[in-house]
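[1] mind looking at a prediction? Sequence and model below.
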Amino acid sequence: MILSVIFYAFVVCAVIQLTYLFTFSSFLFKPKRSRKTKIEIPVSVIILVKNQSEKLLKLIPLILEQSYETFEIVIINNASSDDTNDIIELFSKKHTNIKVVQVENNEAFWASKKYALTLGIKASKYDHLLFTNANCNPVSKDWISEMSKKFTSKKEIILGYRKYKKEKSIFNIFVRFDNLLTAIKCFGFAKMNSPFMAFEGNYAYDKPTFFKVNGFINHMKINFAEADLFIKDASQKENTTFCISESSFTEKDTPKSFSKWFSDKKDTAFIRKKYMFKHRFLLNTFAFTKILFYILATILFFTYPYQITLSIVLFYCLVYYIIIGISAKKLKEPQIIFFLPFLEIGLLLIQITIFISNLNSKPSHWK
C-alpha cells in the first residue's frame, strides 16, 4: 500500500515536471508575428554606478560604438568614493550624448539605489529607457537596436538576456547553468503572458509605464531587486515581451567567489517571497516536485520493479536533455549539456542549502 502511494506520487511529480518543461520551452518557438518598430526611436541608456571606474572604462566605449542613430547615455553616479566621477567627466566632456546625474547620500531615502535610479530616469531626455549595469557589456554593436525594436504601441516592457562570460572553470559552467535555467523560466513565463522577473543588466521599459506605477515606491526600502519588483508592479498580460536574439545579449564576468554567488542567490530566494502569489506557487511547485521526484526515484529503485522506475526516469531525462540542449544553443551557452547530471544534482543541493539558510538570516544589501 505504502509503495503504491510512493509510486503514484512519483508519477505525479514526473508529470508535473514534464508539464513545466514543455511549458517553459515555449519561448524557443517563433512568436506570433507582431509589428516591430521600423523607425528608430530615441533611447536613453541608463547606467547606475557606484565605485566602478574600471568597469566604466570598458563599458562606455562599447555603448558609444552602438550602431544606433539617436540615443543618450545617462550615467548615475551614486555617491562613489573612488575615481568614478573623474572617468565620467572625462567621457562627458568628449561626448555630448552623455548625461551625468550626481547623487549624494540621502538618509531620508535610506541611501537607496532605487532613489538614485529614479533621479536618473527623471533626468533622461527620451521616453524609452534601456537599462544595464557597469559590469554588463553588450556583446554586439546592435544591442540598442535589437532591444528597442521590440517596443510597440502595446509592448512597453522588454526583457533581455544577460549571460556570464565563458571561462575555463567548473564554477563558471555551474554559474552559467544556473543562469540558463533562470532564463528558461523567465522567458517561458513571459511567453505565457505572465512575466515575473527581468535580468538586471539588460531590460527596457518606457517612462509612462514607470510613472504609472509610481516607480519604485512600493518597494523603495528593499535596496535591491529593482527589476524584478518593478516587473511585479508594472507588467501586465499584453505589455511585456522579450528579446533573445544573440545581438541583444549583455555579458558579465563570473562572480569572484562561490560565497559571493551564494550570497546573491540567497538574496534572489528572499525576493521570491515578494513575487505575486501565482508566481510563488508555480515556482515553488516546480522546485519542490523536482526534489521530490529524485528522492522518490531513489527509493523506488530499491523497493519497486526497477524497470518501470527506470523507464520513467529515462524519459524525463531525455526530455530534460533536449530542452536544456536547445535552450543552451539558442542562448549561446556552450559545454553545459555535457555536464548536465552533475550540474543538476549540485544545484538541487545548493537550493536546499539556500532555503535552510534563509530561514534564519536576512538578505544582504546592494553596496
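    Looks like it came in fine.

[2] switch to C-alpha atoms for all contacts and neighbour counts from now on
    Will do.

[3] which residue ranges of the stretch 101-250 of the chain form strands?
    128-133, 137-138, 157-159, 162-164, 203-206, 240-242, 250-252 (DSSP state E, counting those that start in this stretch).

[4] any chance of those in JSON lines with distance to residue 78 as columns?
    What follows is the strands of the stretch 101-250 of the chain, written out as JSON lines (distance: least, CA to CA, whole Å):
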{"stretch": "strand 128-133", "distance to residue 78": "13"}
{"stretch": "strand 137-138", "distance to residue 78": "19"}
{"stretch": "strand 157-159", "distance to residue 78": "25"}
{"stretch": "strand 162-164", "distance to residue 78": "23"}
{"stretch": "strand 203-206", "distance to residue 78": "20"}
{"stretch": "strand 240-242", "distance to residue 78": "29"}
{"stretch": "strand 250-252", "distance to residue 78": "20"}
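
[5] try this one side by side with the last:
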Amino acid sequence: MIPIILLALLGICVLVQFYFALVYFFPLSRHKDPDVTEQVPVSVIVAAHNEQDNLFELLPMLLDQEYLEFEVLVVNDRSDDDTEFYLYELEKQFSNFKVVTVKKTPEYLNSKKYALALGIRAAKYEHMLFTDADCRPYSTKWIEKMQSGYVTGADIVLGYSPYAQLKGFLNHLIRYETLLTAIQYLSQANKGQAYMGVGRNLSYTKACFFRNKGFASHIKITGGDDDLFVRDAVNNSKVNIVIDKEAQTWSIPKKTFREWITQKRRHLSVGKQYKADDKRKIGAFVISNIFFYVLAIILLVVNSHLAILAAIVGLRYIVMFSAYTSVARRLNDKLSLVLLPVLDLVYFFNYLFLGISVLLYKRIRWK
C-alpha cells in the first residue's frame, strides 16, 4: 500500500512540473522580442566598488555602443584603488561619460542601493539601463536591443545575463542554476506575472523608480536592488522581457564552491522577502522537483514497482528536459545534455540544503 501512495505522490510532483513546462516554459521558448522602432535617450548606470580592472574592460564596451543618444554613468562607491583616476581620465575624453562619487555610506543603509539611488538621481535621461562592473555586453547593440522592450509601453524591461562557459563541473552547475532561475522569472514575466529581475541586465524608467519610492522598503537589506524593486513595482508598472543574444550581458562566475554557496545564500535570503503568492509559486516548482527525487530514490531502494517508476521518471525527463533545452536554444545558451540529469539532481538537492542554511544566515554587506 505504501509504495502505491509513494507512486501517486510521485505522479503529482511530475504533474506540477508539467504544468509549469506547458504554461510557462514552452511559451517562453517561442517568445519574440519587439522590433526597434525608435531610439529614446538612455542612461547606462554602473555602481562599482574597487572595480578598476573590470571597469577597464567594461567601460570601453559601453562607450562603444551603437546608439544615437546615451550616457554612461559610473557611481564610484568608496573605492580605494585607482578607480577614481581611471574614471577621471575617461570623463575628460568622453562628453557622454559621468561620474558620481560616494565617499561614505550613511549608517544602516545598504551601500549598493545607496550608490545606485545617487546614480539614478544624477542620471540625465528618463530611461535607465543597469549592469554590474563585472559584466560585459554581448554586442554593440545591447542598449538598442534592451530599449526595444519599451515599444509596447513598458516601465520595466527584464534581460538575461548568463555566465561564461569555463571548464569544470562547478561551472556547469552555476550556468544550469542561472538558466533555471532565468527560465522561471522570464517565463512568468512573459505571462504578465513578473516577480524579479537581475541587476546584471535590467532597465526601468525614472518615473517608475520614484513612483515606487525607489529602494525605500528594503534599503537596509543586503541585496535585492533588482528583484525586490521589481517586486514592489509590478503592481503599478508594465513589465516586458527582451532575450535575444544581442540584448544579453555575460560575466565570469565564481570559481570555488564556497564562493558560489555564499552568493546563493545571499540570494535565497532576499527571496524570503518576496510576495506570498510568488513564494508559493516558486515553492511549488522547487518542492515538486525535490520530492520527485526523494520519492524516486525511496522507490528505487525498496525495489517496488520499478517498471512504473521507470516510466514516470522517463516521461518526466523527456518533457522537462525538452522544455529546458528549448528555452536554452532560444536564449542561445549551451546546455550539456550528457550532464543534464546529474546537474538537475545536484541543483535541487543543493537548493534544499541552501534553503535550510539560510535559517542560520548571517548578514553580509555588499562590499
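    Looks like it arrived, so ask away. Every value quoted in this text rests on a predicted model; they were computed, and no experiment measured them.

[6] so which of the strands of the stretch 101-250 of the first structure is nearest residue 366 of the first structure?
    For residue 366 of the first structure, the closest of the strands of the stretch 101-250 of the first structure is strand 128-133, at 12.8 Å, according to CA to CA.

[7] my guess is residue 25 of the second structure contacts residue 190. True?
    No. Using CA atoms under 8 Å, residue 25 of the second structure makes no contact with residue 190, being 9.6 Å away.

[8] geometric centre of the first structure: which residue is closest?
    With distances taken as CA atoms, centre = their mean, the residue of the first structure nearest its centroid is residue 199 (2.6 Å).

[9] one step back: ok, residue 25 and residue 190 of the second structure, which is more surrounded?
    residue 25 (24 against 20; other CA atoms under 10 Å).

[10] contact partners for the spatially closest residue to residue 135 of the second structure that is not a sequence neighbour?
    Residue nearest to residue 135 of the second structure in three dimensions, not counting chain neighbours: residue 251, with 4.5 Å by CA to CA, 6 or more residues apart in numbering. For residue 251 of the second structure, the contacting residues are 134-136, 161-164, by CA atoms under 8 Å, 6 or more residues apart in numbering.

[11] what of residue 234 of the first structure?
    Contacts of residue 234 of the first structure by CA under 8 Å, 6+ apart are 209-210, 212-213.

[12] filter those residues to the buried ones?
    Among these, those classed as buried by 16 or more other CA atoms under 10 Å are 209-210.

[13] would you mind giving the contacts of residue 234 of the first structure as JSON lines with distance to residue 281 of the first structure added?
    As requested, those are exported to JSON lines (distance: CA to CA, whole Å):
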{"residue": "209", "distance to residue 281 of the first structure": "26"}
{"residue": "210", "distance to residue 281 of the first structure": "27"}
{"residue": "212", "distance to residue 281 of the first structure": "27"}
{"residue": "213", "distance to residue 281 of the first structure": "24"}
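
[14] now, among the contacts of residue 234 of the first structure, which is nearest to residue 243 of the first structure?
    Closest approach between the contacts of residue 234 of the first structure and residue 243 of the first structure, by CA to CA: residue 209, at 18.6 Å.

[15] my read is that the closest one contacts residue 156, right?
    Yes. Counting by CA under 8 Å, residue 209 of the first structure does reach residue 156; the two are 6.9 Å apart.

[16] widest-spaced pair of the contacts of residue 234 of the first structure?
    Farthest pair in the contacts of residue 234 of the first structure, by CA to CA: 209 and 213, 6.8 Å.
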